[in-house]
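Participant: no FASTA, just this:
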């Protein structure tokens, strides 16, 4: 679907959630987020802060082509013969065409209720046309720094700045040794634009961080990645 333009604003594609979300909850954070997918934008829903963090991490990959939030439920049968339904949190499609059904659960839920075992029965009932693989995500799969980096990257991609992005990478390749992001920004003379451009370059793989953790002004970067 192509976004409709209204008074210069491109209206994002609506959520495709298969079920109605109860927006009022004292136990979890619920809402919507607009993701940029190639040349379009799409609204997706989340029903917890964990779901929000996970979809931001997934979208920071750079090869996300489509997100189906709360897709149609999958019917499956347990060994005792009881019949059930499971709704994946997201089905994501990458630019290479691969489709992943994503289940997101807190690690304590996975361990307490043997959800990974249950997911095996769900996978066995998964139609071939629905997804190529199934992914289970919890807070144990990423660090707080990775989540913060993904959140900041999302904010920094709301307003593209291709000139700054190209310039910061060119300046990086003029350096003969690794340098901290703060010095790279000073050499680029881009000011605040330089930090956002450098941040995007790191997440997108155009610059290589030489340390793990939260990306900041003192992050050491290298221009080893070929242009």
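Facilitator: On my side now, so go ahead. Predicted model only: the values in this text are computed from it and were never measured.
Participant: for the rest of this, base every contact and every neighbour count on C-alpha atoms.
Facilitator: Fine.
Participant: shouldn't residue 34 be in contact with residue 40?
Facilitator: No - look at residue 34 against residue 40 with Cα atoms under 8 Å: they stay out of range, at 10.1 Å.
Participant: all helices for this structure, in order.
Facilitator: Using DSSP state H, the helices of the chain run over 49-59, 107-112, 115-124, 144-156, 162-173, 181-188, 192-203.
Participant: check which helices and strands the shortest one sits against.
Facilitator: The one in question is helix 107-112. Packed against helix 107-112, as judged by 3 or more Cα pairs under 8 Å, 6 or more residues apart in numbering; DSSP states H and E, are no other helices or strands.
Participant: go through that helix and flag the buried ones.
Facilitator: Residues of helix 107-112 classed as buried by neighbour count (16 or more other Cα atoms under 10 Å): residue 110.
Participant: okay, now the one to match up with it:
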């Protein structure tokens, strides 16, 4: 898998692959580092230990988050959430602003499927459709369906992928959970104040 900065990502499990896919598909993530350098922390017994996070994600604003990806059963069995809280208290701010635990319960099948679609549309080359939709979205008030926006393009495919590309780039925001489809509601993303 290729990250947002075009670097190849490696992962050790299917759960890590799903987490990486969802993270890479987020328009606010500009860098995803797999297996970043380990951090040192003092354990409950006073001994020094090292922990390697699964990912270090950098958001567009520059904020970094260290991410641990673990199956729920392993978290319960090893009391990993408590261990991670201890590690988080000792992570230097220069390394990450926060620590996030991701389990399989946090990534739905829809989220994973959507992430694959969101990444694939970035390779599309219908720039005319993209430019036209960008203009339309600029005057969009409230929510509308993907199909409604796509129909404005008068394309054989209904403009579905062009609309999804705008979601992928953060120009449009999906409203609510579920699998991306022509019936999905979207709205214009809020623009940052200049």
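Facilitator: On my side now, so go ahead. Predicted, not measured: the structure shown is a model, and the values here were computed from it.
Participant: for the counterpart of residue 88 of structure 2 in structure 1, which non-adjacent residue is spatially closest?
Facilitator: Aligning on TM-score structural alignment places residue 88 of structure 2 opposite residue 123 in structure 1. Nearest residue to residue 123 of structure 1, sequence neighbours excluded (Cα to Cα, 6 or more residues apart in numbering): residue 134, at 7.1 Å.
Participant: the one you found maps to what in structure 2?
Facilitator: Checking TM-score structural alignment: residue 134 of structure 1 goes with residue 99.
Participant: so what's the residue count around that match?
Facilitator: Residues lying near residue 99 of structure 2 (other Cα atoms under 10 Å) number 19.
Participant: wait, doesn't residue 87 of structure 1 sit right on residue 69?
Facilitator: No - with contact defined as Cα under 8 Å, residue 87 of structure 1 does not reach residue 69; the gap is 9.6 Å.
Participant: neighbour count: these two, which is higher?
Facilitator: Set residue 87 of structure 1 next to residue 69 and count neighbours by other Cα under 10 Å: residue 69 wins out with 23 against 18.
Participant: residue in structure 2 paired with that one?
Facilitator: Mapped onto structure 2 by TM-score structural alignment, residue 69 of structure 1 lines up with residue 34.
Participant: what is the neighbour count of the closest residue to its match other than its chain neighbours?
Facilitator: Nearest residue to residue 34 of structure 2, sequence neighbours excluded (Cα to Cα, 6+ apart): residue 55, at 4.5 Å. The number of residues packed near residue 55 of structure 2 is 26, by other Cα under 10 Å.
Participant: map residue 55 of structure 2 across to structure 1 for me.
Facilitator: By TM-score structural alignment, residue 55 of structure 2 lines up with residue 90 in structure 1.
Participant: how about the contacts made by the residue mapped onto residue 45 of structure 2 from structure 1?
Facilitator: Using TM-score structural alignment, the partner of residue 45 of structure 2 in structure 1 is residue 80. Going by Cα atoms under 8 Å, 6 or more residues apart in numbering, residue 80 of structure 1 touches no other residue.
Participant: pretty sure residue 188 of structure 1 contacts residue 194?
Facilitator: Yes - Residue 188 of structure 1 is in contact with residue 194 according to Cα under 8 Å; the separation is 7.0 Å.
Participant: which one's more surrounded, those two?
Facilitator: Between residue 188 of structure 1 and residue 194, residue 194 has the larger neighbour count (other Cα under 10 Å), namely 23 against 18.
Participant: just give the nearest non-adjacent residue to the more buried one, would you?
Facilitator: Distances taken as Cα to Cα, 6+ apart put residue 185 closest to residue 194 of structure 1, at 5.1 Å, once the chain neighbours are dropped.
Participant: and that neighbour, what's its match in structure 2?
Facilitator: Alignment note: residue 185 of structure 1 maps to residue 150 in structure 2; criterion TM-score structural alignment.
Participant: next one: residue 53 of structure 1
Facilitator: Residue 53 of structure 1 maps onto residue 18 in structure 2, by TM-score structural alignment.
Participant: roughly how far apart are the closest residue in space to its match that isn't next to it in sequence and residue 104 of structure 2?
Facilitator: Computed as Cα to Cα, 6+ apart, the closest residue to residue 18 of structure 2 that is not its neighbour in sequence is residue 112, at 6.0 Å. To residue 104 of structure 2, residue 112 of structure 2 is 11 Å away according to Cα to Cα, to the nearest Å.
Participant: coming back round to it: thinking the residue nearest to residue 123 of structure 1 is in contact with residue 122, fair?
Facilitator: No - counting by Cα under 8 Å, residue 134 of structure 1 stays clear of residue 122, with 9.5 Å between them.
Participant: re earlier: show me the contacts for the residue nearest to residue 18 of structure 2.
Facilitator: Shown in contact with residue 112 of structure 2 (Cα under 8 Å, 6+ apart): 18, 21, 22.
Participant: among the helices of structure 1, which comes closest to residue 98 of structure 1?
Facilitator: helix 49-59 (13.7 Å; Cα to Cα).
Participant: now what about that closest one, what contacts it?
Facilitator: Under the criterion Cα under 8 Å, 6+ apart, residues 28-30, 35, 46, 64, 89, 104-106, 137-139, 146-147, 150-151, 154 lie in contact with helix 49-59 of structure 1.
Participant: what do you get for stretch 126-141 of structure 1?
Facilitator: Outside stretch 126-141 of structure 1, the residues within contact range by Cα under 8 Å, 6+ apart are 50, 54, 74, 91, 98-107, 116, 123.
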